[in-house]
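Participant: model the following, please.
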Amino acid sequence: MSLRKYQEKTASPHPHIGAMVRKVMINKAVSQAELARRLQISSSSMAQYFRNSSLQFGILWNLGIALEHDFLTELSNYYPVNISFNEKSKLVSELREKTEKINDLEKEIKIYKAALGIKD
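Facilitator: Next comes the predicted model:
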């Protein structure tokens, strides 16, 4: 199997987009069938997206909307450290990361409360 030019190894390889989408889908507890339904595509097409290391921008855009996830900001985290972004982008990215961390911690607190029988 021959690689396409964008799939060749470089000093800064891009992340596997299909794996990234699958991870977000699992973290958000959305099934493959549900995501396919939201996108109005077949489950087999959805499965193909997960196998692809790269996806067209429009597909990634639609996946982001369907999963309520900002893949574009997440992708910017994979750029080499020597690339500088404008300050607003950095602040927005940091705020999103902290918000995600807070949400994760709040979920964890709910789990612990439930395990201990503590009601809100």
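Participant: alpha carbons only for contacts and neighbour counts from here, please
Facilitator: Noted.
Participant: report the separation between the residue lying closest to Ser53 once chain neighbours are set aside and Lys88.
Facilitator: Leaving aside its sequence neighbours, Ser53 sits nearest to His16 (C-alpha to C-alpha, 6 or more residues apart in numbering; 4.3 Å). Separation of His16 from Lys88 (C-alpha to C-alpha, to the nearest Å): 26 Å.
Participant: more neighbours, these two?
Facilitator: Legend: neighbour count by other C-alpha atoms under 10 Å for His16 and Lys88, higher for His16 (15 against 9).
Participant: so that one touches Leu55, yeah?
Facilitator: No. Judged on C-alpha atoms under 8 Å, His16 makes no contact with Leu55 at a distance of 9.3 Å.
Participant: I'd like the structure of this one too, to check against the first:
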Amino acid sequence: MSTHRYLKSGAHPYPHIGEFLRAKLRELHVSTPEAARRLGVSTSSVHAYYKQPSLQFGIIWKLSMALNYDLLSDLIARYPEKFPVKTDPKIAELEKEVEILRGLLRR
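Facilitator: Modelled structure (predicted):
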């Protein structure tokens, strides 16, 4: 049993980051050796990441940069359904425009 509080189950369990990473690499068609090469670490290090329920932010950041893929947005998408997520004002403005245009099309 872990002594780390963040690993204890609670009301909002977070995704297992290692499993998330393995699935994301598979989805992106990036092999473990290729991910290791891009990160400058050993293949065994990447395999160790797969087993970790949590990874340091710096590792997730480096993986995003190495893969040229926004892993953080994918993790944010896993927040609970009604979780308040900061939105880009431009996106909110575009969503308003879309609603206006839909209203015009319904006429």
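Participant: on that earlier part again, contacting residues for the residue nearest to Ser53 of structure 1?
Facilitator: 52-54 (C-alpha atoms under 8 Å, 6 or more residues apart in numbering).
Participant: and the buried ones among these, selectable in PyMOL?
Facilitator: To isolate the buried members of the contacts of His16 of structure 1 in PyMOL, using 16 or more other C-alpha atoms under 10 Å:
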select buried, resi 54
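Participant: let me know the closest of the contacts of His16 of structure 1 to Leu3 of structure 1.
Facilitator: Of all the contacts of His16 of structure 1, Leu3 of structure 1 sits closest to Ser53, with 11.2 Å by C-alpha to C-alpha.
Participant: does that closest one count as helix, strand or coil?
Facilitator: Using DSSP: H, G, I helix; E, B strand; the rest coil, the structure places Ser53 of structure 1 in coil.
Participant: do you know how far it is from Val24 of structure 1?
Facilitator: Distance check for Ser53 of structure 1 against Val24 of structure 1: by C-alpha to C-alpha, it reads 15 Å.
Participant: all helices for structure 1, in order.
Facilitator: With helices called from DSSP state H, structure 1 shows them at 17-27, 32-39, 43-51, 57-67, 71-76, 87-116.
Participant: now the third one on structure 2. Mean distance?
Facilitator: Averaged over the aligned pairs, helix 43-51 of structure 1 sits 0.7 Å from structure 2 after superposition, using mean C-alpha distance after the TM-score superposition for structure 1.
Participant: contacts for that helix?
Facilitator: For helix 43-51 of structure 1, using C-alpha under 8 Å, 6+ apart, the contacting residues are 17-19, 21-22, 32-33, 35-36, 55.
Participant: again with the second one
Facilitator: Counting by C-alpha under 8 Å, 6+ apart, the neighbours of helix 32-39 of structure 1 from elsewhere in the structure are 25, 42-43, 45-47, 62-63, 66-67.
Participant: try 6 Å this time
Facilitator: 42-43, 46 (C-alpha atoms under 6 Å, 6 or more residues apart in numbering).
Participant: from these, list just the buried residues.
Facilitator: Looks like the contacts of helix 32-39 of structure 1 have Met46 buried, using 16+ other C-alpha under 10 Å.
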